[in-house]
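> Sequence and computational prediction follow.
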Amino acid sequence: MAALQLDGWQHVYSGKVRDLYVPADDTDLATADRVLVVASDRVSAFDHVLEPGIPGKGELLTTLSLWWFDQLDGVPNHLVPDHRVDASSLIPAAVAGRAMLCKTLDMYPIECVVRGYLTGSGWLEYVASRTVCGIPLPDGLQNGDRLPEPIYTPAWKAPMGEHDENISFERTVDLVGADVAAALRDASLEIFSRASAIAEAAGVILADTKFEFGADRATGVLTLGDEVLTSDSSRYWDAAQWLAGVTPGERMASFDKQIVRDWLSAHWDQTGTPPVLPAEIVEQTAARYRELLGRLTAV
């Protein structure tokens, strides 16, 4: 899908679900001091963008990111100063509600993943080796169990078209230096702890998430960028269901696109073009995104 043409802005990049724009008189992200981050309604799974999109998804995720940035008082983020004032006048009407006006950062090539619970690919590795991303864990854990303490499992952000790769902390030191590597780890664990407490107050478990950081180009300060703690970058569960200890599938029913992944796994062998999502799967997914936003922001 082609990116929108926006007056006053030049499109410079499209990922699976987001589009980036710089002011029309700039040439690229390397020279621009501001960037418009636009969340689309596109949905991806298994490294494919699927059809159709999830109606309203871009606005829901942007609203959630902005809400979380407000909750994380004291954590530098990439929103421009006076974002809400500037946004009303500078964000084009065509993307209002699903765009963030941000400072450009010198981004680090690290996805800062924090896991508080054993699930997903971590569970599969644990079954085989009693580790997650090479980190030893105690025997006797079950799928969906809370970890003794959150663990930091970084990944290398691969170039477009390649797969991200789980890496050791030592490898992050090689990539960004010891001081930055430690700062990324410590900031990620601290933000995860704060966010987990906020989510739990809303009856929601933050099972895992990923953060992305960059250096402020003016000050060098470590700065939280990209989306934050959304249903696309995080795994959220209903706390009451988890505590009830029902079967893993119900215990870990998530507020994200897991419905899409499950349907695709049952109807597609991951070769060729993925099938079109049925209307009921699209609506169920949208409903889960809406429910999470409502649960969290009602606190």
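Arrived safely.

> C-alpha only now, for contacts and for neighbours.
Fine.

> Would you enumerate the residues in contact with the spatially most central residue of the chain?
For the chain, the residue whose C-alpha lies nearest the mean C-alpha position (CA atoms, centre = their mean) is Ser233; its distance is 2.0 Å. Under the criterion of CA atoms under 8 Å, 6 or more residues apart in numbering, the contact partners of Ser233 comprise Thr209, Lys210, Phe211, Glu227.

> next, the one to line up against it:
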Amino acid sequence: MPSSGGGAPPTLTVGGFADRLGLPLVHVGKVRELYAYEDRDGADALLMVATDRISAFDFVLDSLVPDKGAVLTQLSQWWFAQLRDLVDDHVLGLDVPEPVRGRAVVCERLAMVPVECVARGYLTGSGWVEYQQSRSVCGVPLPDGLVDGSRLPEPIFTPATKAAFGEHDENVDFDTMVETTGPELGARLRDLTLAVYDRAEGIARERGLVLADTKLEFGLRADGTVVLADEVLTPDSSRYWDAATWAPGARLDSFDKQFVRNWLLHDSGWDRGSGAAPPPVPAQVVADTRQRYLDAYERLTGSAFVPA
């Protein structure tokens, strides 16, 4: 995760933990907060806390989803364990302050790569929009005849530039990404992203879920080692569909925050192009979202979710 640096101080938002922790606040993201911390050996580290905030279309919504931060954190830990033979991860330990137990980890300070590494095995979301215009996604040509929800001939790597808080990430092609990362690191990120997706897609399918796509973030240690950071394969960073009901072109049963996006687009009356903030999320939509996150956790891990 990023180290502290100059610039404006972090801005507190709803659902945060700064008052309860009393630690130096390093960074506030849409969902996560980073605090200066020491690991068990006294080394300089970070405390990464997942709040119950939810974001959609680059807005942080007013509503909190109970237990969401704990689900994201605990599911990420489960996935890190499935992937450690493929790539190092940033987790140093789970011995965290009581107010954030179950929703926080102690993690390494890394030089974060300013690229979101996306793997897509299915065509949907912004990829589907781009495909309709160009028959390609992020410069990767795709065959005619695909529809929203189609399985791709093979998984593709579709990076995005990582925008500042409140701004839009931009999908780019591999050559554009390499202008930021350099060719060697760019190839390493692409290969790791596709390897993680391939492993996770198979695990999810065994558990009755389709992993349509996922977004990964990587950082670098001082020696240049590439490290998987932030969250991994959660319902916030990935699209999960019910394998039993998946069909190309259908409105798919999702176990992720697409449920909230769909409510905003189709049922809330909100005009996405207006520039106005989305309306408050109704209690029933919040409850249904929470249940979908719990269902994803329990179907993937095979264990009941237990709040810490």
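Everything's here; your move. All of these numbers come straight from a predicted model, not from anything done at the bench.

> care to give me the TM-score?
Comparison of the two superposed chains (TM-score structural alignment, normalised by the length of the first structure) gives a TM-score of 0.89, and 281 aligned residues with a CA RMSD of 1.8 Å.

> rewinding a little: looking at the contacts of Ser233 of the first structure, which are in strands?
The strands, defined by DSSP state E, take in Thr209, Lys210, Phe211 from those.

> Go through these and name the one nearest Leu101 of the first structure.
Each of those was checked against Leu101 of the first structure using CA to CA; the closest is Phe211, at 18.3 Å.

> That closest one matches what in the second structure?
In the second structure, the position corresponding to Phe211 of the first structure is occupied by Leu216, as judged by TM-score structural alignment.

> Run through the residues that contact Thr104 of the first structure.
When contacts are counted by CA under 8 Å, 6+ apart, Thr104 of the first structure is found next to Leu29, Ala32, Asp33, Arg34, Val35, His78, Asp216, Arg217.

> could the residues you listed go into TSV alongside neighbour count and secondary structure?
Listed next are those as TSV, based on neighbours: other CA atoms under 10 Å; DSSP: H, G, I helix; E, B strand; the rest coil:
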residue	neighbour count	secondary structure
Leu29	18	coil
Ala32	17	coil
Asp33	17	coil
Arg34	19	strand
Val35	26	strand
His78	24	coil
Asp216	19	strand
Arg217	15	coil
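
> Excluding covalently adjacent residues, which one is nearest to Glu283 of the first structure?
Counting by CA to CA, 6 or more residues apart in numbering, the nearest residue to Glu283 of the first structure once its immediate chain neighbours are dropped is Ile54, at 7.5 Å.

> again, but for Gly97 of the first structure
Distances taken as CA to CA, 6+ apart place Glu59 nearest to Gly97 of the first structure, at 5.3 Å, with adjacent residues excluded.

> tell me which element the alignment partner in the second structure of the one you found falls in.
With TM-score structural alignment as the matching criterion, the partner of Glu59 of the first structure in the second structure is Ala70. Remark: Ala70 of the second structure resides in helix 68-83, with elements defined by DSSP states H and E.

> got the buried residues for that helix?
Using 16 or more other CA atoms under 10 Å as the test for burial, helix 68-83 of the second structure gives 68-77, 79-80, 83.

> related to what we said a few turns ago, to which residue of the second structure is the residue nearest to the centre of the first structure aligned?
Using TM-score structural alignment as the criterion, the counterpart of Ser233 of the first structure in the second structure is Ser237.

> Show residues contacting stretch 196-213 of the first structure.
Taking contacts as CA under 8 Å, 6+ apart, the residues outside stretch 196-213 of the first structure that touch it are 107-108, 110-117, 184, 188, 192, 195, 222-229, 233-240, 295-296, 298-299.

> Which of the residues you listed fall within strands?
Filtering the contacts of stretch 196-213 of the first structure for strands - DSSP E - leaves 107, 110-117, 222-225, 234-238.

> count of neighbours near Ala240 of the first structure?
Ala240 of the first structure: 12 surrounding residues under other CA atoms under 10 Å.

> list the contacts for it?
By CA under 8 Å, 6+ apart, the contact list for Ala240 of the first structure reads Gly203.

> quick one: whatever residue of the second structure lines up with Pro248 of the first structure from Arg239 of the second structure, how far?
Counting by TM-score structural alignment, Pro248 of the first structure lines up with Ala250 in the second structure. Here the distance between Ala250 of the second structure and Arg239 of the second structure works out to 15 Å (CA to CA, to the nearest Å).

> Those two: which is more packed in?
Ranked by neighbour count (other CA under 10 Å), Ala250 of the second structure and Arg239 place Arg239 first, with 24 against 12.

> Could you double-check that Val105 of the second structure sits in contact with Tyr37?
No: taking CA atoms under 8 Å as the definition, Val105 of the second structure is not a contact partner of Tyr37, at 10.5 Å.

> Find residues that contact each of the two.
Residues touching both Val105 of the second structure and Tyr37 comprise Leu47, with contact defined as CA under 8 Å, 6+ apart.

> Give me the more crowded residue out of those two.
More neighbours sit around Val105 than around the other of Val105 of the second structure and Tyr37, counting by other CA under 10 Å; the figures are 25 against 21.

> residues in the second structure aligned with the longest helix along the first structure?
Longest helix in the first structure by number of residues (criterion: DSSP state H): helix 178-201. Per the alignment by TM-score structural alignment, helix 178-201 of the first structure matches residues 183-206 in the second structure.

> Pull the distance from the matching stretch to the chain's centre.
Relative to its parent chain, stretch 183-206 of the second structure has a centroid offset of 15 Å by CA atoms, centre = their mean, to the nearest Å.

> for stretch 69-81 of the first structure, same thing?
Using CA atoms, centre = their mean, the mean C-alpha position of stretch 69-81 of the first structure is found 16 Å from that of the whole chain.

> now the helices: where do they sit in the first structure?
Along the first structure, the segments classed as helices by DSSP H run 57-71, 83-90, 120-129, 169-176, 178-201, 239-244, 248-251, 258-267, 279-297.

> wait, which of the ones you listed is closest to Asp47 of the first structure?
For the helices of the first structure, proximity to Asp47 of the first structure was assessed by CA to CA; helix 258-267 is nearest, at 11.1 Å.

> Sort out which residues of the closest one are buried, please.
Judged by neighbour count using 16+ other CA under 10 Å, the buried positions of helix 258-267 of the first structure are Gln258, Ile259, Val260, Leu264.

> With stretch 186-204 of the first structure instead?
By neighbour count, and taking 16+ other CA under 10 Å as the criterion, the buried residues in stretch 186-204 of the first structure are Ala187, Ser188, Leu189, Ile191, Phe192, Ala195, Ser196, Ile198, Ala199, Ala202, Gly203, Val204.
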